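**Q** Here you go, sequence then predicted model.
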Amino acid sequence: MKYEWRKKEKSLYLPKDTPTIVEVPELSYLTIKGEGNPNMASFSNAVAALYKVSYTIKMLPKKGVIPDGYYDYTVFPLEGFWDSKIPVTAEQPLNLDQLIYKIMIRQPDFVTTELVSEIKITRLASLATELVDRIQFETIKEGRNLQMMHVGSYADEIHSFNKMDDYCKEMNLKKVGHQHKEIYVSDPKRVAPEKLKTVLRFPIH
């Protein structure tokens, strides 16, 4: 039976549209680091590279390669850690050109460093060498976080973040650092901006 993250891991990928605390375990990802405006071609090229590798892994059995422990699954959604070179304040609004990011796609637990290395060498001829070199395989443990589902355009995320900040004040919680995570549950090419679903998450203590 195909592993469906939408059904099996709702607490991580389909939270409520109100702030909730979640413990995120150690998970494996393909990642690419970058900086600058996400509307630029360099960002979309990085996203495409992550999906290329992710779908290459998923489709390996159709190429006659079955990794140890392989099982069928739905490819996980795009995620990203976001920060800014210049701290965002009321007096200093967000400057997209100053963004720093690490985008990623989670991988099922049978994926190993060795498997990813082999794929990068033998099955990514269509990708630019620079992009292949930037792709990393990492295990990341986010730990205790506050999250909520934001419904609407990316430009309106500030309203959801304000709700999360208010929740922290009410519950005597503190955000750790300036970085936050976004999980893109909806495909912006297929869903209207006002209906986009994006998980917003940041670490707390």
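**A** Nice, I can see it.
**Q** For the rest of this, base every contact and every neighbour count on C-alpha atoms.
**A** Fine.
**Q** give the contact list for the residue nearest to the spatial centre of the chain.
**A** Centroid check for the chain by CA atoms, centre = their mean gives residue 79 as the closest residue, at 0.9 Å. The neighbours of residue 79, taking CA atoms under 8 Å, 6 or more residues apart in numbering as the test, are 103, 104, 105, 181, 182, 183, 184.
**Q** Structure two is appended below for comparative analysis:
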Amino acid sequence: MSPNRRTPHLHAADEPEVVRTPAVHYVSISGAGAPGTDEFYRKKASVAEVARVLDEGGSDPVVEIQYWYPAGSTPVEIADFYSVNAIPSLQYRVLALVPVSTTTDDLAAARARAASPAETDEVELFALPEQDVVQVMHHGPFADEFETLARLGEFARGLGLHRNGPHHELHLDGFTRETPQHALRTILRDPVA
């Protein structure tokens, strides 16, 4: 099923939907392991800081994360993404939007001005093309995403669609380890075919 509408990048309905998302450009840092570790939060803060420098001190960027499992892992669909393989085996890419005109020289200068990226972090530009996705807005704690992903997976199955790429989470509200999660909004998005 091909979606009949395009959606703005940072928008999703409260009910599952299939849409076409626009092409987007990011600054990114890759990582491995479970979300919520010190390393995860450090990389998240680093990406946000580099994006702020590129935006010349603009507003706090929306931090996005793509997740996938390494080759050889048990295949998973949308509904069971977090429940089949060991979470510490996750691979991830932390992302923040940048203008399409951002060059590698711009990125190098921003990284030099930003204090947080570790020497070992590979900070790079990354792009996603337009793509067909299923998505839904999740409200509240990350631990409750299992229920929301179950609804999204059931919706996709009903349309004969399967996950076709990394699971994508768009964290519309900034958060740290200490942030109360009851009011957080997270777009759960999966490319499909």
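**A** Everything's here; your move. These numbers come from a predicted model, not from an experiment.
**Q** mind listing which of the contacts of residue 79 of the first structure are in strands?
**A** Taking DSSP state E, the ones among these that sit in strands are 103, 104, 105, 181, 182, 183, 184.
**Q** So which of those is the closest to residue 158 of the first structure?
**A** When these are compared for distance to residue 158 of the first structure (CA to CA), residue 182 comes out closest, at 12.6 Å.
**Q** Residue in the second structure paired with the closest one?
**A** If you follow residue 182 of the first structure across to the second structure using TM-score structural alignment, you land on residue 169.
**Q** Do I have it right that its match meets residue 62?
**A** No - the criterion here is CA atoms under 8 Å, and residue 169 of the second structure misses it with residue 62 at 10.5 Å.
**Q** how much space between the residue mapped onto residue 186 of the second structure from the first structure and residue 106 of the first structure?
**A** Using TM-score structural alignment, the partner of residue 186 of the second structure in the first structure is residue 198. Using CA to CA, to the nearest Å, residue 198 of the first structure is found at 16 Å from residue 106 of the first structure.
**Q** Compare these two (neighbour count), which wins?
**A** residue 198 (26 against 21; other CA atoms under 10 Å).
**Q** could you check the angle strand 180-184 makes with the strand or helix carrying the more buried one?
**A** Residue 198 of the first structure belongs to strand 197-203 when assigned by DSSP states H and E. Put simply, strand 197-203 of the first structure runs at 160 degrees to strand 180-184, going by axes from the mean of the first three to the mean of the last three CA atoms, to 10 degrees.
**Q** Contact partners for the spatially closest residue to residue 139 of the second structure that is not a sequence neighbour?
**A** Closest residue to residue 139 of the second structure apart from its sequence neighbours, by CA to CA, 6 or more residues apart in numbering: residue 185 at 4.8 Å. Contacts for residue 185 of the second structure were tallied using CA under 8 Å, 6+ apart; they are 137, 138, 139, 140, 171, 172, 173.
**Q** export those residues to JSON lines and tack on neighbour count, secondary structure and distance to residue 103 of the second structure?
**A** Output for those, formatted as JSON lines (neighbours: other CA atoms under 10 Å; DSSP: H, G, I helix; E, B strand; the rest coil; distance: CA to CA, whole Å):
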{"residue": "137", "neighbour count": "22", "secondary structure": "strand", "distance to residue 103 of the second structure": "32"}
{"residue": "138", "neighbour count": "26", "secondary structure": "strand", "distance to residue 103 of the second structure": "33"}
{"residue": "139", "neighbour count": "17", "secondary structure": "strand", "distance to residue 103 of the second structure": "35"}
{"residue": "140", "neighbour count": "15", "secondary structure": "coil", "distance to residue 103 of the second structure": "36"}
{"residue": "171", "neighbour count": "19", "secondary structure": "strand", "distance to residue 103 of the second structure": "25"}
{"residue": "172", "neighbour count": "17", "secondary structure": "coil", "distance to residue 103 of the second structure": "25"}
{"residue": "173", "neighbour count": "14", "secondary structure": "coil", "distance to residue 103 of the second structure": "27"}
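**Q** Looking at the residues you listed, spot the one nearest residue 33 of the second structure.
**A** residue 171 (18.6 Å).
**Q** Just the helices from the second structure, written as ranges.
**A** 38-54, 104-113, 145-158 (DSSP state H).
**Q** Need the ones you listed in TSV (columns: mean neighbour count and distance to residue 29 of the second structure).
**A** Below are the helices of the second structure laid out as TSV (neighbours: other CA atoms under 10 Å; distance: least, CA to CA, whole Å):
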stretch	mean neighbour count	distance to residue 29 of the second structure
helix 38-54	21	7
helix 104-113	15	12
helix 145-158	18	24
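**Q** can I get the ones you listed in TSV with distance to residue 179 of the second structure?
**A** Output for those, formatted as TSV (distance: least, CA to CA, whole Å):
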stretch	distance to residue 179 of the second structure
helix 38-54	12
helix 104-113	27
helix 145-158	17
